[in-house]
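K.L.:
build me a structure from this.
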Amino acid sequence: MPHTSPSSLSAYDYLVELLSQTDDSDFIREILAALLTEKEQKEIANRIQIFALFQQALPQREIAERLGVGIATVSRGAKAYGQHDINQLLPNLSHLNL
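P.N.:
Sure, this is the predicted structure:
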């Protein structure tokens, strides 16, 4: 398990630093399970799936229907997709089971 001193970091920066120091996916899963509710984990998964479907150039309404989420959820995902270079940050999301 990695060691990071939280004394000089914000809580968020501490988490980023901690996660960047490990390649142990079980450890990362444990941290995320401790920090996020099941609903929050599902929302993150939905956001990633929305990005994957945007990479496939699907329309927002079809994405909402496919994932069983509201159009507002997809619209927020579209906004984030447009504000960040998702294709660079999360390339090749096509391997996801959608």
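
K.L.:
from here on, contacts and neighbour counts on C-alpha atoms
P.N.:
Noted.

K.L.:
downstream neighbour of the helix ranked longest in the chain in the secondary structure list?
P.N.:
Once the chain is assigned using DSSP state H, the helix that runs over the most residues is helix 38-55. Remark: after helix 38-55, the chain's next helix or strand is helix 60-67, criterion DSSP states H and E.

K.L.:
helices or strands next to that next one in the packing?
P.N.:
helix 38-55, helix 71-83 (3 or more Cα pairs under 8 Å, 6 or more residues apart in numbering; DSSP states H and E).

K.L.:
got those helices as JSON lines, with mean neighbour count and distance to Y14 columns?
P.N.:
Conversion of the helices and strands packed on helix 60-67 to JSON lines gives the following (neighbours: other Cα atoms under 10 Å; distance: least, Cα to Cα, whole Å):
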{"stretch": "helix 38-55", "mean neighbour count": "17", "distance to Y14": "20"}
{"stretch": "helix 71-83", "mean neighbour count": "15", "distance to Y14": "24"}
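
K.L.:
what's the closest of those helices to H95?
P.N.:
Of all the helices and strands packed on helix 60-67, it is helix 38-55 that lies closest to H95, at 8.9 Å by Cα to Cα.

K.L.:
also this sequence, please, to line up against the first:
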Amino acid sequence: MKQSLTNLAEFFAKIPDVKTAEAVLPNIFTPSELVELEQRLRIFEMLNANMPQRKIASKLGVSIGTVSRGSRVLKYEASDYLKKQSWRGQSKLWPGSLL
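P.N.:
This next block holds a predicted model:
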């Protein structure tokens, strides 16, 4: 698992720009996987902005369990990158941010 994670991280870290990433991601992930990944990142963004879990679930149209899982990840497992204070209140991460 560790080597697989390292291989994936190295691959994605080598993508040179957003335009290239936009071309590559749909070749690797299905449309539903891309939606799920974006939703997870939005959940982290909203949790970092101290938005209530029920409000997040409502805005994103996901279950409260999905949001609770994101909350647990941030609290106990997340990397410092996901916990960064610089995310708080910023909507630059997602141009159409729901914050």
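
K.L.:
tm score of chain vs chain?
P.N.:
The TM-score (TM-score structural alignment, normalised by the length of the first structure) is 0.74; 88 aligned residues with a Cα RMSD of 2.0 Å.

K.L.:
which part of the second structure lines up with the longest helix of the first structure?
P.N.:
In the comparison with the second structure, helix 38-55 of the first structure aligns to the range 31-48 (TM-score structural alignment).

K.L.:
any idea how far the spatially most central residue of the first structure lies from G77 of the first structure?
P.N.:
Per Cα atoms, centre = their mean, the C-alpha nearest to the average position across the first structure is that of I44, at 4.5 Å. Counting by Cα to Cα, to the nearest Å, the separation of I44 of the first structure from G77 of the first structure is 10 Å.

K.L.:
ok, Q21 of the first structure next?
P.N.:
Counting by Cα to Cα, the gap between Q21 of the first structure and G77 of the first structure amounts to 28 Å.

K.L.:
related to what we said a few turns ago, how big is the offset of the longest helix of the first structure relative to the second structure?
P.N.:
When the second structure is overlaid, helix 38-55 of the first structure sits 0.9 Å from its aligned residues on average, using mean Cα distance after the TM-score superposition for the first structure.

K.L.:
distance of the nearest residue to A52 of the first structure once chain neighbours are set aside relative to A45 of the first structure?
P.N.:
Of all residues beyond its chain neighbours, the one nearest A52 of the first structure is L93 (5.0 Å), with distances taken as Cα to Cα, 6 or more residues apart in numbering. As for L93 of the first structure, its distance to A45 of the first structure is 12 Å (criterion: Cα to Cα).

K.L.:
in the host helix or strand of Q88 of the first structure, which residues are buried?
P.N.:
According to DSSP H and E, Q88 of the first structure maps onto helix 86-89. Within helix 86-89 of the first structure, the residues that qualify as buried by neighbour count (16 or more other Cα atoms under 10 Å) are I86.

K.L.:
do the same with stretch 57-71 of the first structure
P.N.:
Going by neighbour count (16+ other Cα under 10 Å), the buried part of stretch 57-71 of the first structure is 60, 63-64.

K.L.:
what is the helix holding Q88 of the first structure packed up against?
P.N.:
Helix 86-89 of the first structure is packed against no helix or strand, with contacts defined by 3+ Cα pairs under 8 Å, 6+ apart.
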